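Trainee: here is the input, now give the coordinates:
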Amino acid sequence: MTEIRVLTDEAQYRAHSTLFRRAMHGGPPTDEQWSVTLPSYEPDRALAAFDSVEMIGTTQSYGSSLVVPGGARVPHGAVSRVGVRADYTRRGVLTALMREQLSSLPDPVATLRASEGRIYGRFGYGLAGRVRDLEVDTRRAVIPGGMTGRVRMLDQDTADKLLPELHEAIGLRRPGQISRWPGWWARQRDRRTEAENSVTVVHSGPDGDDGFLTYKVSPEKDFQHRLSIEDFEWATDDAWRDLWIYVTRLDLVDHVETEVPLDDASGWLFEDPRVVHTKDVFDEIWLRLVDVPRMLSARTYGAVEPVVIEVHDDLLPANSGSYRVSADGAERVEEQPDLTIPVDLLGAVYLGDTTFSQLAATKRIEGTRLADADALFAVAQKPICGTFF
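Mentor: Just a heads-up that it's a prediction; the model follows:
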């Protein structure tokens, strides 16, 4: 019989890490890797499934905050390290882990990154945000004009100290962005150490430091190189533009690649917009509304007539019910619904990546007044997280 336990000590944490890495077809952490991984374990947030004394499955969450439409930040669980031992898959272990984690999570919402797209819908997670995989041909890239500020390169020790402070000072500006916890920064330090050519630059404007990016450069052929942006944050349009000027004018770099939101405007920077190419569109944010009434009340809505939405949640039945949503907020009601939706698809529309009308067109949901529902949940900016965990 599968038993779910909260892990409490370093030995259990290390076994948890080893099992997860094995589930991802990797080896156990070395002592050096473990010294960096250990700080990412937080009390009461690492769960494991056991068959008697044997650990057979893992999951974990990190305490964070999430920006919702309208700009509010709500407590958020960043779910990661989800794995089941290969000889125990398809035996209900993952379902038991997900049920226990979501039932005990202290946060009203959770997100994760899905290794496979078919896994998490049955646990109430919806695809709530996608990214464009962008490539810029710097051999033809021309951004008119010069920089308005200054870009300077940092050594790693300085970057390790400055970036957490600067990230917090810049703030979170788009739906889907999350705050970063100390363990996240510890893992980033480790990743930058492993990448011998990782570079961090900071932008300064008239009011001081207001943007940064971290990148690495890899060789292609005949002195040609590809620059991969790994982290890119900015507080002002000038900082964003200047950092794009910096990466596209580097010597011996022929291509720049990065991930951007679906409505990113980078192409308009260049005299020839064809230098910007979308290589792929990929899912990023999988969102689970753990406390539906709280999360419906946390975001803002468009100025249209109220719509009554009936939500079905088999895993967390307390969420099931009808909610009147209007420009004034949301409340639970006993009224005939205008539309009916499972909780995973409510998560999909929550940040504005997709619409009720699109889901209805594919026969995923049923109801009326879809245009009003779309207008209620419309957003000015498409969601992106930009923080991998």
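
Trainee: from now on I want contacts and neighbour counts done on CA atoms only, so please keep to that.
Mentor: Fine.

Trainee: helix/strand/coil for the residue of the chain most remote from its centre?
Mentor: The C-alpha centroid of the chain is most remote from residue 222, which lies 36.3 Å away (C-alpha atoms, centre = their mean). In three-state terms, and counting by DSSP: H, G, I helix; E, B strand; the rest coil, residue 222 is coil.

Trainee: please give the structure of this sequence too, so both can be compared:
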Amino acid sequence: MSIDHDVRDLTDPADRRAAYAVFEGSLLRGSSSDEDWAAHGQAADEHWLGVYTADGEVAGCANSFPTRLTLPGGDRVPAAAVSAVGVRADATRAGRLSALMRAQLTAARDRGDVATVLHASESAIYGRFGYGVASRAERVRLTSRPDWRPEAPAGGRVRMLDRSAARQVLPALQERLAGARPAGMTATARWWDRLFSTGPTATGFLGTAVHRGPDGDDGFAVWSVAAGDPVRDEPEEIAVAQLWAATPAATAGLWRFLAGIDLAGAVRAWGRPLDEDLDLLLADPRRHKVLARTDDLWLRVVDVAAALGARTWGDARPVVLRLHDPVLGGSGTWSVGSGGARPAADAAPDIECSVASLAPAFLGDRAPSSLVAAGQWSEHTPGAAARADAVFAVPGPVPWCGTPF
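Mentor: Prediction:
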């Protein structure tokens, strides 16, 4: 039996504060201090939802904020970035998360968002709401002071900034760089404020460096220092929080700089794009290790027509795609190819998928033929998977979000 849960828009700061405490509890951590919440927990453009018990207590929450998401071809579309999703431990397994997700997806579509996106704390729960992995990333380690291949790009000048200068310079630079890669999105002002805070909530040492190429600033890195172990004679390591670069030369220049910092034994970075290929720059490629590969950005298309219409398609003969979206009622049949996307309600589908399994191909992370081979897509016309590969393929970098939220 289905239950109509009490889902509410939360506009009162006290209600949002209570909802966020539920979220923090769902992550098994203590509540933020009032000072931290006052400094970083209240943004006017956020959309908070809460689900309530019969006794009027908040039992779960979901938050989102507006952003712009870069699609293959470079168009940037409005999207809702989802965060702070959680249900109280004594209120789970009762359909409350499903009620929150349906309400959030519907609200995002009604506001004009093309998609919703998130970073998943639990990767097993979002597929049933239409989300799929749209980009992946790697955790890497580079031993400090490696020998670089003589032909490897040297990069340009790198200069360091203090927190105040970095807060002024980096947001606009990151905004520009995020528009050059599918899955790129803008970091929020709140995130920048928290990162470069000089108040009571400030972190410890934080290094910032900007790379300057022939046409001006074209990359930056932000890092902290991970403590070493003097008993085991293990030195400190550079822990990279952000590294963005517009060109291979800027990428090489920033990594050379980080790997050359004195007293550090290695550089570790989380969430790096799959096409960074640092090993190709090294005389000994084993100095660079991929420690893990994981999901990066999860995507859920909420306006199918707008999403398919905004994306650039490969110069190939169209395929007819049937898409299933039972949650939002966005199911339909579309012809997609070099001429764009158009409804094809009366056409027999060449290929078929759910809205969740569209996500891996939509930004270019996976080829449709790989999804057919994995059983996530169905091929109805022989050769349609290969044609779909050509249709979905767009020259450029692999998708990568790189933006925490």
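
Trainee: okay, helices next: where are they in the stretch 201-350 of the first structure?
Mentor: Ranges of helices within the stretch 201-350 of the first structure are 237-248, 292-298, 343-350, based on DSSP state H, counting those that start in this stretch.

Trainee: how about the stretch 101-250 of the second structure?
Mentor: Listed in chain order, the helices of the stretch 101-250 of the second structure (DSSP H, counting those that start in this stretch) span 163-178, 189-195, 248-259.

Trainee: which of those sits most buried?
Mentor: Comparing the helices of the stretch 101-250 of the second structure by mean neighbour count (mean count of other C-alpha atoms under 10 Å), helix 248-259 ranks first with a mean of 21.

Trainee: just the residues contacting that one, thanks.
Mentor: 142-146, 152-158, 209-213, 218-221, 238, 243-245, 266-267, 278, 281 (C-alpha atoms under 8 Å, 6 or more residues apart in numbering).

Trainee: just to revisit the earlier point, do you know how far the residue farthest from the centre of the first structure is from residue 123 of the first structure?
Mentor: Per C-alpha to C-alpha, to the nearest Å, residue 222 of the first structure is found 49 Å from residue 123 of the first structure.

Trainee: circling back to that earlier point, only whichever of the contacts of helix 248-259 of the second structure are buried, select them in PyMOL.
Mentor: Per 16 or more other C-alpha atoms under 10 Å, the buried members of the contacts of helix 248-259 of the second structure correspond to this PyMOL selection:
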select buried, resi 142+143+144+145+146+153+154+155+156+157+158+209+210+211+212+213+218+219+220+221+238+243+244+245+266+267+278+281
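
Trainee: which ones among the contacts of helix 248-259 of the second structure map onto strands?
Mentor: Among the contacts of helix 248-259 of the second structure, DSSP state E puts 142-143, 157-158, 209-213, 218-221, 238, 243-245, 266-267 in strands.

Trainee: who are the contact partners of the residue positioned nearest the centre of the second structure?
Mentor: Residue closest to the average C-alpha location in the second structure (C-alpha atoms, centre = their mean): residue 297, at 3.4 Å. Residues in contact with residue 297 of the second structure, defined by C-alpha under 8 Å, 6+ apart, are 117-119, 133-136, 183, 400-401.

Trainee: run the last query once more with 6 Å
Mentor: Contact analysis of residue 297 of the second structure by C-alpha atoms under 6 Å, 6 or more residues apart in numbering lists 118-119, 134-135.

Trainee: what distance do you get for the residue opposite residue 41 of the second structure in the first structure once aligned to residue 186 of the first structure?
Mentor: The alignment partner of residue 41 of the second structure in the first structure, by TM-score structural alignment, is residue 38. Using C-alpha to C-alpha, residue 38 of the first structure is found at 9 Å from residue 186 of the first structure.

Trainee: check residue 108 of the first structure too.
Mentor: In this view, residue 108 of the first structure and residue 186 of the first structure are 26 Å apart by C-alpha to C-alpha.

Trainee: what do you get for residue 383 of the first structure?
Mentor: According to C-alpha to C-alpha, residue 383 of the first structure and residue 186 of the first structure sit 26 Å apart.

Trainee: same deal with residue 54 of the first structure?
Mentor: Using C-alpha to C-alpha, residue 54 of the first structure is found at 29 Å from residue 186 of the first structure.

Trainee: circling back: which position in the first structure pairs with the residue nearest to the centre of the second structure?
Mentor: Using TM-score structural alignment, the partner of residue 297 of the second structure in the first structure is residue 285.

Trainee: check residue 376 of the second structure too.
Mentor: Aligned by TM-score structural alignment, residue 376 of the second structure pairs with residue 364 of the first structure.
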